[in-house]
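1. Need a 3D model of the following:
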Amino acid sequence: MRRHCQSVRERAPKFGPILCVAAILSGCVADSYRDAPSAPDQAWHPKDSTGASSDFSVPANPEVAGSSREVKVNATYGLAELIDLAQKNHPSTRVAWERARQAALSVGMVEATFLPVLTGNVIGGWSEVVTPVPDIEGGTFDLTTTVKGATPNLALQWLVFDFGQRQAWRDAAKQNAFAANVGFNGTHQALIYGVTQAYYRYDLAQTNVKIADQAVRNSREVMAAAESRFKNGTGTKIEVAQANQLAAQARLRRVQAVDARRDAYHELIGAVGISPRSEIRIVSVADRRLPRASALPTDKLIETALARRPDVLASYAAVKASEANERAATAEFLPKVYLSGIAASNQTGFQVGNLPEVGVQTGSTGVFVGVSIPLYDGGLRSASRKRAQSVTASAQASFEQTRNTAMREIVIASDNLRSSLEAYAAATELRAAASLTFDAAFDAFRNGLGTITDVTLADSGLLDARQAQAEAHAASLVAAASLAFSLGAMTSSTSPLTTVR
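-> Reported below is the predicted structural model:
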């Protein structure tokens, strides 16, 4: 590098130092690769690290881990309490809140462009000029001229008329702010719906554990009856072995049910937005009354729902905002009228050689009106307007798609609710029949009139019937929540479909 600088200096003595510095800086930029991995198959490590090239671990940063809120209380949480907890703790609500605040500030920023801009400026400086002047003896002497001064001023600029461009920007900002506010409420609705779904799935898992417990108790009774028959000489070892097998299967099913309940609990905690280490007790809704089957939503009901769904409203606001931006792009082709004013004072000192300094102080004010007329910009404004028109067309198509999707969701949710309620009614009848079958088969076996095979089949049928009823009950609650969400009616923790009765 030193030789390079010397060569450059020899070639261009006047600019050698500058070129040498530039060469050094360019070398520093090229040397920045030392901070990147040395090869595609070599691990990256910080400079002060001695990690192996095959160790692709990354340095830990304790600040990233942080700490999330843990909830460990003795109180029991129902659905409404879980929703309130989620609305206070889930990060998505804070994100949506900040976005709404940012959109509101954007409106204020656009409205500020309607007002004049007043700036204060101070310009000061000093200048010295040395001029060789011939003297009477044929030589020269240096004449030094010094000028120094300061000029403070106040300047006012005001865009008086722009053919509605700023108004269009304000309309677009207000529509975006409305969409952000609607999105904030929509985030809460989606959070309520997510917690509700997870809550019902957890309750189903809890019910399955209870069903598995009952199956374990039934298997123990069957095993006790088989052992009693064997001791009395009316049973066989095969029946005892089959009874033990039935008990083992029941215990395995309970282990699986408990594991599923643990997974459902973590899903619910995640939906609430609190730490997975939280420990809370949850109210069961296994005996909650189900809603009645409703007919297919009418066109009027769908129109009412669409008029209050956050996603549809936000999509429509995006259309109106894009239309306003299109008007603003069109106004860019038209003149603009400005008003400006200035008030300034000037304090200047002037000195030549050894003569006394001469000071000058002046003041000035003025008001000006100007018109800016765009003539040629290489097609920039035209391209901007075409882009705004394309954005509007895209927003309109997106709005139509969002509205159609919302209508389809309402119809599907209604069909799912009706099907789930029908499935629950059928599962309830199945459970009643399976209970009678198991009781009859068990009594017959205990009295020596039936076989262990009949008891096993009846027990499996009863277990399946109980699980089918529990799943149909949970599915009906989820379907009812889905219908309420699609209709835009799941708006708080005290909504009818989220309140435990």
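
2. drop to CA atoms for contacts and neighbour counts, all remaining ones
-> OK.

3. What residue, apart from its backbone neighbours, is nearest residue 431 spatially?
-> Distances taken as C-alpha to C-alpha, 6 or more residues apart in numbering place residue 465 nearest to residue 431, at 4.8 Å, with adjacent residues excluded.

4. For the comparison step, fold the sequence that follows:
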Amino acid sequence: LQDVVFATQRAFYSIGAAKAAVQAAEENVELAKTDDDAVSRRVDLGLATEPELLLSRQTVAQSQYDLASAHLLVREAQANMAVALGVAANTPLDVPNLASIPIPAGLGSEVDQLIETAVRSRPDLAAQVATLDARRAAVDQAKAQFYPTVGVAGTYGLQAWQYKYDGTRTVDANQPQYTAVLTINWDIFTGFKRLNDVRQAEANRDAAGAQLESLEVDAISSVWRAYYEFQTALSRYQYAKALLAASEESYDANLDTYRQGLSTIVELLTADRDLANARYTIVQSRADLLTSSAAVAYAVGAIEMPRRP
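-> You can find the predicted model right below:
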């Protein structure tokens, strides 16, 4: 069940990220067209050259290509979502844009607390604990075969008598009967079968214990890794927001100075490219943050982690 939940969450965030990427690509197309208009005006005024115009149109074509690719990613994400849900790929799936999904500000627990929760409540560990208990019981059962088997049985009956005398009179008599049996069954020698059964049961018990320890180590490692991946994703998201803000300011400044003839087309297109990349970066970092939050819950063994919005 947790595998299905986690796969669905990842697919859900992938669709949201793909839709956000489409929105970013559309904004980048408008950005490239703005650059192209600025270059065209300068060419008309004789202040820019034809190669500059070709560079700006190349940027427009590239942004339109990226937009088409972004639409394809949405379809692929929808197909993956359908697989996770177990429905047909053409089933309508309404998933909001990633920008409308709240971002967690934290997990609400430290890594040691999460590890303790995982060791205590993960279903795979609980299943292995049950297996270990069964193996221990099998050892006790194998050792018990060395001892005799004692049995107790009993019966209760009633014996009825009837006889006649004087030819006409009948006398009935009932006599209860009881039986008790005590049995002892003990196989003196079985060709070392019982000894070998004990050894086999102990080996199975030790193997189950080692498997439990291995699963605990893996669980601790998974929680540790997922926790710090979330912390890293949270930091990267904050940096991505700062990068987007700085890129927007840089582009606006370069566009203004280019229109005034104080910067080159290369500087303008570089700022355009940086802003476009920053928009994709914020989308991806947002998706990574949400997915890493779901990964922590999956590693701990919970359906969803409590978090600070």
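
5. How alike are these chains, TM-score-wise?
-> Once the chains are laid over each other, their TM-score by TM-score structural alignment, normalised by the length of structure 2 reads 0.83; 288 aligned residues with a C-alpha RMSD of 2.8 Å.

6. Please say which position in structure 2 the residue nearest to residue 431 of structure 1 maps to.
-> With TM-score structural alignment as the matching criterion, the partner of residue 465 of structure 1 in structure 2 is residue 278.

7. elements contacting the helix or strand where its match lies?
-> Mapping residue 278 of structure 2 onto the secondary structure by DSSP states H and E places it in helix 265-300. Of the remaining helices and strands, those touching helix 265-300 of structure 2 by 3 or more C-alpha pairs under 8 Å, 6 or more residues apart in numbering; DSSP states H and E are helix 2-44, helix 50-85, helix 111-121, helix 193-259.

8. what sits against the residue nearest to residue 431 of structure 1?
-> With C-alpha atoms under 8 Å, 6 or more residues apart in numbering as the criterion, the residues that contact residue 465 of structure 1 are 427, 428, 430, 431, 434.

9. cool, residue 463 of structure 1 as well?
-> Taking C-alpha under 8 Å, 6+ apart as the criterion, residue 463 of structure 1 is in contact with 211, 212, 215.

10. Compile these into a markdown table and extend it with columns for distance to residue 81 of structure 1 and neighbour count.
-> Converted to a markdown table, the contacts of residue 463 of structure 1 look like this (distance: C-alpha to C-alpha, whole Å; neighbours: other C-alpha atoms under 10 Å):
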| residue | distance to residue 81 of structure 1 | neighbour count |
| --- | --- | --- |
| 211 | 27 | 21 |
| 212 | 28 | 24 |
| 215 | 32 | 23 |
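
11. Find the one among the helices and strands packed on helix 265-300 of structure 2 with the highest mean neighbour count.
-> Each of these was assessed for mean neighbour count using mean count of other C-alpha atoms under 10 Å. The highest is helix 2-44, with a mean of 21.

12. Give the aligned range of that one in structure 1.
-> Residues 189-231 of structure 1 are where helix 2-44 of structure 2 lands when matched by TM-score structural alignment.

13. Check stretch 70-90 of structure 2 too.
-> On the basis of TM-score structural alignment, stretch 70-90 of structure 2 is assigned to residues 257-277 in structure 1.

14. Please say which position in structure 1 residue 192 of structure 2 maps to.
-> With TM-score structural alignment as the criterion, the equivalent of residue 192 of structure 2 in structure 1 is residue 379.

15. any idea how far its match is from residue 333 of structure 1?
-> Taking C-alpha to C-alpha, to the nearest Å as the criterion, residue 379 of structure 1 is separated from residue 333 of structure 1 by 11 Å.

16. ok, now which ones touch the residue nearest the centre of structure 1?
-> With distances taken as C-alpha atoms, centre = their mean, residue 92 lies nearest the centre of structure 1, 5.6 Å away. Residues in contact with residue 92 of structure 1 (C-alpha under 8 Å, 6+ apart) are residue 187.

17. Now do the helix or strand containing it: which range of structure 2 does it align onto?
-> When secondary structure is defined using DSSP H and E, the element that contains residue 92 of structure 1 is helix 91-112. Across structure 2, nothing matches helix 91-112 of structure 1 (TM-score structural alignment).

18. What residues does residue 89 of structure 2 make contact with?
-> Under the contact definition (C-alpha under 8 Å, 6+ apart), the residues listed for residue 89 of structure 2 are 78, 79, 82, 83.

19. Still touching in structure 1? Go through the residues you listed.
-> Among the contacts of residue 89 of structure 2, the contacts conserved in structure 1 (both residues aligned by TM-score structural alignment, their matches' C-alpha atoms under 8 Å) are 79, 82, 83.

20. dump the residue contacts of the first one.
-> Right, the one you point to is residue 79 of structure 2. 89, 90.

21. any idea how far residue 230 of structure 2 is from it?
-> Distance from residue 79 of structure 2 to residue 230 of structure 2, by C-alpha to C-alpha: 26 Å.

22. Quick check: the match of helix 2-44 of structure 2 compared with structure 2, mean distance?
-> In this overlay with structure 2, the average offset of stretch 189-231 of structure 1 from its partner residues is 1.8 Å by mean C-alpha distance after the TM-score superposition for structure 1.

23. okay, now the spatially closest residue to residue 186 of structure 1 that is not a sequence neighbour: neighbour count?
-> Nearest residue to residue 186 of structure 1, sequence neighbours excluded (C-alpha to C-alpha, 6+ apart): residue 310, at 5.2 Å. The burial count assigned to residue 310 of structure 1 is 23, neighbours taken as other C-alpha atoms under 10 Å.

24. residue in structure 2 matching residue 310 of structure 1?
-> In structure 2, the residue matched to residue 310 of structure 1 (TM-score structural alignment) is residue 123.

25. My guess is its match contacts residue 301. True?
-> Yes - because the distance of 6.8 Å satisfies C-alpha atoms under 8 Å, residue 123 of structure 2 is recorded as touching residue 301.

26. Break down the stretch 1-150 of structure 1 into its strands, ranges please.
-> Along the stretch 1-150 of structure 1, the stretches classed as strands by DSSP state E, counting those that start in this stretch are 72-77, 117-134, 140-161.

27. most neighbours per residue, which of those?
-> Stretch with highest mean neighbour count among the strands of the stretch 1-150 of structure 1: strand 140-161 (a mean of 16; mean count of other C-alpha under 10 Å).

28. now that one against strand 117-134, angle please.
-> 160 degrees (axes from the mean of the first three to the mean of the last three C-alpha atoms, to 10 degrees).

29. okay, and strand 140-161 of structure 1 goes to which residues in structure 2?
-> Following TM-score structural alignment, the aligned partner range for strand 140-161 of structure 1 in structure 2 is empty.

30. what about that strand, distance to the chain center?
-> When C-alpha coordinates are averaged (C-alpha atoms, centre = their mean, to the nearest Å), strand 140-161 of structure 1 and its chain have centres 53 Å apart.
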